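Trainee: Below is the sequence, then the predicted model.
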Amino acid sequence: MNRALNTARFISFEGGEGAGKSTVITAAADALRALGQTVLLLREPGGTAVGEAVRAVLLNPELRGLCAESELLLMMASRAQLVRECILPALERGDWVLCDRFTDASFAYQGGGRGIDAGRIAELERWVAGIRPGLSFLLDLPVETGLARAGSRAAPDRIEAESITFFERVRATYRARAAADPARWCVVDARQPAADVAAAVVLRLNQQVEAQR
């Protein structure tokens, strides 16, 4: 894998349930395209035929017995395919890649949420992904607010059905990672109206575009 690859155009969007990532990613993609940029939209787990098949397993509410280690390895398997099939080729072309979650999600969900050692996740991250986004947005909001939003949608999937304490650990891990690496992270208050959240993200993204000119 090309470790010297420029990842400044690789942008991830992170956050707990109900944070509004889909709306914000759409706005970010529209803003980039308005500037004449080529954009690839991806999601995790998923984004490829292999990844979507893995996603169906991971989110299946009937598979509540899936152990934490299996969950992590399935996430990483989907990610391995996504990196090699989609992300690296796009970055090599000079395209922008906007991804709904990336490896930080494993630190938050399988690490903070499930209790898997962060060092083990980091080892897999280095081997499976080999890259990190150049910019990561954390759409942050209180867990109960996010779950209330998510609860207004369809029936919960296997992960959405977890406890509030699980999601509190997820949020705490995300916030700790963002605080430890402020150069990469942009934390946005997702309690705001969706239009305001999107505007804050687009403003920061425009700065990233200018830095690439």
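Mentor: Sure, I can see it.
Trainee: all contacts plus neighbour counts: C-alpha atoms, from now on.
Mentor: Will do.
Trainee: Residue 121 and residue 108 touch, don't they?
Mentor: No - at 10.3 Å, residue 121 does not count as touching residue 108 under the criterion of C-alpha atoms under 8 Å.
Trainee: Look at the two and report which has more neighbours.
Mentor: When neighbours are counted by other C-alpha atoms under 10 Å, residue 108 comes out ahead of the other of residue 121 and residue 108, with 27 against 20.
Trainee: and the comparison structure, right after this:
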Amino acid sequence: MSKYIVIEGLEGAGKSSAIDLVNRWFETHFADLERVNTREPGGTPLAEEIREIWKRPREEPMAPMTELLMVYACRAQLVESVIKPALAEGKLVIGDRHNLSSIAYQGAGRGLESEVAGLSAITLGEFKPDLTLYLDIDPKLGLERARGRGELDRIELESLDFFERARGAYLDHAKRDGTILTIDASQTMEKVHQDIESALAKVLL
């Protein structure tokens, strides 16, 4: 069963614990299926170098277009060198973010919707995840959780309005795309995990 499954959400939505849960779920239900885990931006040695520059706060402000081009450079490298080969070999790919993040963050957040659409068409074409689990959370609550983890990165330091715009894009695309399932991430972790397991079972069992 060759599938590409992606976990999406704002800062503090609980993506890391959700990804751990998804991996355990597949260990239980598809033990013989080889899994590959990826993250964006990053996921290859080259893309990880770009990620380190992309995430770190610095005195020189990063122009929105620079941010956009860097994230798509990472994505193109990851898709061509890791994700597509893994899928061709019949493996399961579990991704921490993919193109929907750019639609939300750089598109709605930065106001670069048309540029995101253009770069997506160039770098991805028709390629997309088989299933996306979107962990929806109020940005204020998500940022409170993120601050509780420690020092914030460049993106996490953005304004509340930025994350409100990003959330709006996530919700809009989830309504229009049947491969995106929305999980209420403001619930207890136990309930969130129950909802994720139910969504996986409904789609894959």
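Mentor: Yep, it's here. Note that this is a predicted model, so its numbers are computed, not measured.
Trainee: Would you mind finding the match for residue 168 of structure 1 in structure 2?
Mentor: If you follow residue 168 of structure 1 across to structure 2 using TM-score structural alignment, you land on residue 164.
Trainee: Tally up the residues packed near that match, please.
Mentor: The number of residues packed around residue 164 of structure 2, counting by other C-alpha under 10 Å, is 19.
Trainee: Just want the most central residue of structure 2.
Mentor: Centre of structure 2 computed as the mean C-alpha position; nearest residue by C-alpha atoms, centre = their mean is residue 97, 1.6 Å away.
Trainee: Please list all residues in contact with that one.
Mentor: Listed by C-alpha atoms under 8 Å, 6 or more residues apart in numbering, the contact partners of residue 97 of structure 2 are 6, 7, 8, 9, 39, 40, 41.
Trainee: One more pass at 6 Å, please.
Mentor: 7, 8, 40 (C-alpha atoms under 6 Å, 6 or more residues apart in numbering).
Trainee: what do you get for residue 4 of structure 2?
Mentor: Taking C-alpha under 6 Å, 6+ apart as the definition of contact, the neighbours of residue 4 of structure 2 are 93, 129, 130.
Trainee: can you list those residues in TSV and add secondary structure and distance to residue 22 of structure 2?
Mentor: Formatted as TSV, the contacts of residue 4 of structure 2 follow (DSSP: H, G, I helix; E, B strand; the rest coil; distance: C-alpha to C-alpha, whole Å):
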residue	secondary structure	distance to residue 22 of structure 2
93	strand	11
129	coil	15
130	coil	14
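Trainee: From the residues you listed, keep the buried residues only.
Mentor: 93, 129 (16 or more other C-alpha atoms under 10 Å).
Trainee: Out of the contacts of residue 4 of structure 2, which are shared with structure 1?
Mentor: Among these, the ones whose aligned partners also touch in structure 1 (both residues aligned by TM-score structural alignment, their matches' C-alpha atoms under 6 Å) are 93, 129, 130.
Trainee: distance of residue 50 of structure 2 from residue 68 of structure 2?
Mentor: If you measure residue 50 of structure 2 against residue 68 of structure 2 using C-alpha to C-alpha, to the nearest Å, the figure is 12 Å.
Trainee: Comparing the two, which residue is more hemmed in?
Mentor: Residue environment comparison for residue 50 of structure 2 versus residue 68 gives the larger neighbour count to residue 68, 21 against 17, counting by other C-alpha under 10 Å.
Trainee: quick one: what helix or strand has the corresponding residue of structure 1 for that one in it?
Mentor: Taking TM-score structural alignment for the superposition, residue 68 of structure 2 sits opposite residue 72 in structure 1. Under the assignment given by DSSP states H and E, the secondary-structure element containing residue 72 of structure 1 is helix 68-82.
Trainee: so what's the match of residue 68 of structure 2 up against?
Mentor: Residue 72 of structure 1 makes contact with no residue under the criterion C-alpha under 6 Å, 6+ apart.
Trainee: The same query, at a cut-off of 8 Å, please.
Mentor: Per C-alpha under 8 Å, 6+ apart, neighbours of residue 72 of structure 1: 106, 110.
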